[in-house]
Structure formats: C-alpha cells, structure tokens
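Chemist: turn this into a model:
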Amino acid sequence: MAKLYFIGAGPGDPELITLKGKRLISEADVIIYAGSLVNPEILKYGKEGAAIYNSATMNLDEVLQVEIEALKAGKKVARVHTGDPAIYGAIQEQMDGLRAAGIPDEDFEVVPGVSSFLATAAALKQEYTLPGISQTVIITRMEGRTPVPPKEKLSLLAAHQATMCIFLSVHAIEKVMETLKEGGYPGDTPVAIVARATWPDQRIFRGTIDTIADILHKAGVVRQAMIVVGKVLDTDYDLSKLYDSKFTTMFRKGTDEK
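Modeler: Reported below is the predicted structural model:
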C-alpha cells in the first residue's frame, strides 16, 4: 500500500527510534534520510533493495519529486528526520507540497521521535521542571538565516527566566549569552551544553552565562549541541506534591487527611 511516513529517528543513538519507526523503515521501498544529522546506523533497519536518498544533498523540490513519484508508483516511503520531526524538522513544507500535488492526507503520516532536547536532559540526568524553580520550558533558537518573529526574540524570552533549551545556536555562543543577560538572566545563571547527545562521542560542558563561552571555545564545539539555561541546573527546590506523604491524591489518602 502506498504511504509516506515522516519518522522521527531520535537524537543519535539508533536504539532511540520508536518500535513503530523502526518497523516502518524495515518495510519501506524508499528511504529518504536527513544525512547531515541522522545516524547512518538507522539505515541498517532498511530492507535489502530499498532505494536510499540522502536529503542533505537535495532541495525541497527534489525531495518532493521522489516522494510523489514513489507514492504514485504504489511504494511505501520512509522520510527519516532526526529527533522529533515537529521541532525544526521542515516537514510542514513537505506535507503542504504533497497536498498541493494532490496527495491526500491519508497517504502520509507523522511518527514522533525522541527530540534532542529530551536526550540532553537524560544526558544531564536533569529534570527541566522543578517545583518552586521553573514549571515552564522554552524551546527556541537564536536568529540566523531563518528569522525569528520580533515577539520571540531571545532577549524577550529571557525575561521569564524559565528553563530554556536553545537549538541551532551554539556557533554563536557569545551572542546567545550576551542576549540572555540583556533579557534579564543574571550572569551566574547555570548553563549546560551537551554536544551530540546519545552519540558515542557525546560531551557535556557546564558553566554559567558568564563563563560557558570560553569553556566551549576551548573544547572547539561549534555545531550539533544543545544549550540549556536555567536555575534548575543547580539549585535547591521544593519536593513534588505527587509523592508527598501528606498530600491526598485520587489513588491514596494523605497522612493529614482527617
């Protein structure tokens, strides 16, 4: 049956793809993968004889052409993206392109994956939402070739001082840190950076807004790294009410319950 699947392949570790994603890749007649980021080990899940395309060397029209021709030929297509395709995955333009070509929605499907910002939390052994410290996670990026809407400028988001996960920005680490300070984060706010989370060569760097740029430059990290900023990285916090012995839930009665 002809169908296209946009599959989140996870952050790097080939075992962090979902069971569904792995199965669909193994069944696909055509595999189009984002070769600049997707671990090539993922391709080993494909069946013998599957046509494989590296979208890193293709433009949008070329990708759509392969997808549409394969669907019209009755083939199953695995369009493999890194992490979760809903975050900086550039799948919306592909889905809209398919619709414009007359491909109905029932002929394509999105399969979620593990995003790198979640893999980063796992590498850091860190919860992003600590009671009394932060209950909000901001996922964003520094403005680059892709512009950022004026109301989403990093300095404005920094005013919340929530936990912030910053994609695609490590190459401009000084500017990122300067902008965060301009927005209200104190210079001693903890910062953690995970380069190539879950890959065999994963590296972790810790510092503050004032110190992390120098640390990163000495390490030579300029891409494929997640920046995490916030007090959750190094502070005391309130314990969760979920497991508080005094707190009553729908599953148990608290010790303070009369």
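
Chemist: switch to C-alpha atoms for all contacts and neighbour counts from now on
Modeler: Noted.

Chemist: list the contacts of the residue nearest to residue 222 when sequence neighbours are not counted.
Modeler: Of all residues not flanking residue 222 in the chain, residue 171 sits nearest, at 4.5 Å (Cα to Cα, 6 or more residues apart in numbering). Residues in contact with residue 171, defined by Cα atoms under 8 Å, 6 or more residues apart in numbering, are 221, 222, 223.

Chemist: if any of the residues you listed are buried, give me the ChimeraX selection for them.
Modeler: Buried subset of the contacts of residue 171, written as a ChimeraX selection, criterion 16 or more other Cα atoms under 10 Å:
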select :221
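
Chemist: may I see the contacts of residue 171 organised as TSV, with secondary structure and distance to residue 152 added?
Modeler: Shown next, in TSV, are these (DSSP: H, G, I helix; E, B strand; the rest coil; distance: Cα to Cα, whole Å):
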residue	secondary structure	distance to residue 152
221	coil	26
222	coil	23
223	coil	22
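
Chemist: residue 95: which of the contacts of residue 171 is nearest?
Modeler: residue 223 (27.6 Å; Cα to Cα).

Chemist: quick one on the thing from earlier: pretty sure the residue nearest to residue 222 sits in a helix.
Modeler: Yes. Counting by DSSP: H, G, I helix; E, B strand; the rest coil, residue 171 is part of a helix.

Chemist: state the helix or strand in which residue 180 lies.
Modeler: According to DSSP states H and E, residue 180 maps onto helix 173-183.

Chemist: quick one, strands of the chain?
Modeler: 3-8, 30-33, 51-54, 76-81, 108-111, 137-141, 163-167, 190-195, 203-208, 225-229 (DSSP state E).

Chemist: count of neighbours near residue 150?
Modeler: 8 (other Cα atoms under 10 Å).

Chemist: quick one, what contacts it?
Modeler: Per Cα under 8 Å, 6+ apart, neighbours of residue 150: none.

Chemist: this one as well, want them side by side:
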Amino acid sequence: MSVHFVGGGPGAADLLTVRATRLLAAADVVLYPGTYLDPAVLEHCGPKARLVDTQHLDLDQITAELVAAARAGEQVVRLTSGDPSLYSALHEQTRRLDAAGVGWQVTPGVPAYAAAAALVGRELTVPEVAQSVVLTRTRARSTSMGAGESLTAFAATGATLVLHLAITRVRELMAELADVVGADCPVVVVHRASQPEELVLRGSVGSIADLVEDAGLRQAALILVGRALADDAAAGESFLYSPARHRA
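Modeler: Below is the predicted model of the structure:
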C-alpha cells in the first residue's frame, strides 16, 4: 500500500516531471487541488482513473479517500500544486497515513515561484544585489507564523521575497515593507504562471496594490519583492564564472 504525493507544477501540463506523468498514467485514483491546478494536467491520467477534486474536502476527508484507495490495492496519486515541499499540507497528510499504516512517497514538482521567475526572465539571486530568497506567507485567516518570522525582519536582510497566499492583503503588506525597502523597490505579481490565464503585473512597493486591485486578483498569485527584480539592477558578476577564478 502506498500513496504518491506528486508535485503538479505551476499548472502547465508540460511542466510536470517525467516521473510525475508516469505515475499519473498508472494511477487508479487521483486526488487534485481544483482551485489551483490547470485541468490540462489531468490529461496525463489514464481514461479509467477516478478523479477527486479536493477543493471542498477537509484534511480528514482527503485522508479517508487516500487510505480507502490504498487499502483497496489501488494506485493512488495525491497531486499538489507546485512542489510538495511548500504549503502542501504534506506533513499533516503523511502523519495521518503513518497512523493508518499506509506507506507514501514524494515526487517533486516545479515550484510556482520558479515558474514566476522564468516568466518574467529574472534571476532571484543577483550578485552584489541579493544572494538569498525568502519563501514565506503572511497571516490573516490562516495558521499562525512562527516567532521571529515577521515580513519586515525578512525584508531587512535584503533578500528577494516571495510571498505566497498573500494577494488579498497586498496593500497592507506593501505599507509594512515601504519603510524597510523603500516605496520604489521593484515588485512583480504573477497570477497563475504557465496557465492560460497567466497575468504579470510589474510595479513597485508604492504602486503594486493599485495594479492588483484594478486587475481584481484574489487568489493563485505570487508577490515577488526585491532589488534583484529591477531591469537596471546594478549587479556584479558571479565569481563562479570569473576569468580570475583558478580552475584546476
């Protein structure tokens, strides 16, 4: 008995890994997040697969589906959006599967932030500008944040920020960041990267909230903040590729 947690990537059907497509093709049961996943991804499933949209199910109901299918000897895939290592409730689900005596494995996927960066053609770690990336979210009607995980503390490091699950609070969050990174700091918002409805908004800490509200974005969008996103970033060059570096 085994459940496969599979990263469904950012949405495009051709951005799944080869392993992911093979698992989907062989699956008898596939649970998927209908809110975030492009339906085209499900075209990798076999014609007889039973498809379960989890957007209206709670964690215990999802687990019950996984356990029942695994105990029936069926091949089970639990699709996640992006990569299972980020905001996928992997820990909660696998803990329940362990308690039920059901095995599980994880197949990574292309994370949404990587697809967003690719779409806008930006490296998030630019020499002498930013060498770190912070993947985080904010708290509204969601799980509490850990002690010390404040947005302004992360911003003060100069790292490129990638904010998940935060689009409905963009104005409030930009107001928090303005005093730390400056109102002119570049911001890019990417809605449904790689999917047919994809949308890119480019602005600054001071202007992006108006753009988001005008576009009516309420979900499935990432907010990227940082000087590395600037078109004219005064970047240095990587020592890794420098002609001055000794190569044995």
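
Chemist: so which of the contacts of residue 171 of the first structure hold up in the second structure?
Modeler: Counting by both residues aligned by TM-score structural alignment, their matches' Cα atoms under 8 Å, these that remain in contact in the second structure are 221, 222, 223.

Chemist: the second one -> the second structure?
Modeler: Pairing criterion TM-score structural alignment: the partner of residue 222 of the first structure within the second structure is identified as residue 218.

Chemist: using a markdown table, lay out the strands of the first structure together with distance to residue 147 of the first structure.
Modeler: A markdown table is the format used below for these (distance: least, Cα to Cα, whole Å):
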| stretch | distance to residue 147 of the first structure |
| --- | --- |
| strand 3-8 | 24 |
| strand 30-33 | 25 |
| strand 51-54 | 26 |
| strand 76-81 | 22 |
| strand 108-111 | 26 |
| strand 137-141 | 10 |
| strand 163-167 | 14 |
| strand 190-195 | 23 |
| strand 203-208 | 27 |
| strand 225-229 | 19 |
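
Chemist: among those strands, which comes closest to residue 97 of the first structure?
Modeler: Comparing the strands of the first structure by Cα to Cα, strand 108-111 comes nearest, at 11.8 Å.

Chemist: what angle do the helix holding residue 180 of the first structure and strand 137-141 make?
Modeler: Relative orientation of helix 173-183 of the first structure versus strand 137-141 (axes from the mean of the first three to the mean of the last three Cα atoms, to 10 degrees): 130 degrees.

Chemist: and residue 47 of the first structure, what is it in contact with?
Modeler: 25, 26, 27, 28, 29.

Chemist: what's the local residue count around the counterpart of the fourth one in the second structure?
Modeler: Just to be clear, that refers to residue 28 of the first structure. In the second structure, the residue paired with residue 28 of the first structure according to TM-score structural alignment is residue 27. Using other Cα under 10 Å, the number of residues around residue 27 of the second structure comes to 23.

Chemist: now do residue 92 of the second structure
Modeler: 12.

Chemist: again with residue 1 of the second structure
Modeler: 15.

Chemist: thinking it is in contact with residue 98, fair?
Modeler: No. Judged on Cα atoms under 8 Å, residue 1 of the second structure makes no contact with residue 98 at a distance of 11.4 Å.

Chemist: that older thread, translate the residue nearest to residue 222 of the first structure into the numbering of the second structure.
Modeler: Per TM-score structural alignment, residue 171 of the first structure is aligned with residue 168.

Chemist: how far away is that match from residue 174 of the second structure?
Modeler: 12 Å (Cα to Cα, to the nearest Å).

Chemist: likewise for residue 242 of the second structure?
Modeler: Counting by Cα to Cα, the gap from residue 242 of the second structure to residue 174 of the second structure is 37 Å.

Chemist: which of the two has more neighbours?
Modeler: The residue with more neighbours, out of residue 242 of the second structure and residue 174, is residue 174; 21 against 9, by other Cα under 10 Å.

Chemist: for the residue nearest to that one when sequence neighbours are not counted, give its distance to residue 191 of the second structure.
Modeler: Spatial nearest neighbour of residue 174 of the second structure, excluding adjacent residues (Cα to Cα, 6+ apart): residue 205 at 5.4 Å. To residue 191 of the second structure, residue 205 of the second structure is 17 Å away according to Cα to Cα.

Chemist: equivalent analysis for residue 92 of the second structure, please.
Modeler: Residue 92 of the second structure is 27 Å from residue 191 of the second structure, by Cα to Cα.

Chemist: residue 161 of the first structure against residue 185, yeah?
Modeler: Yes. Proximity of residue 161 of the first structure to residue 185 meets the contact threshold set by Cα under 8 Å, at 6.2 Å.
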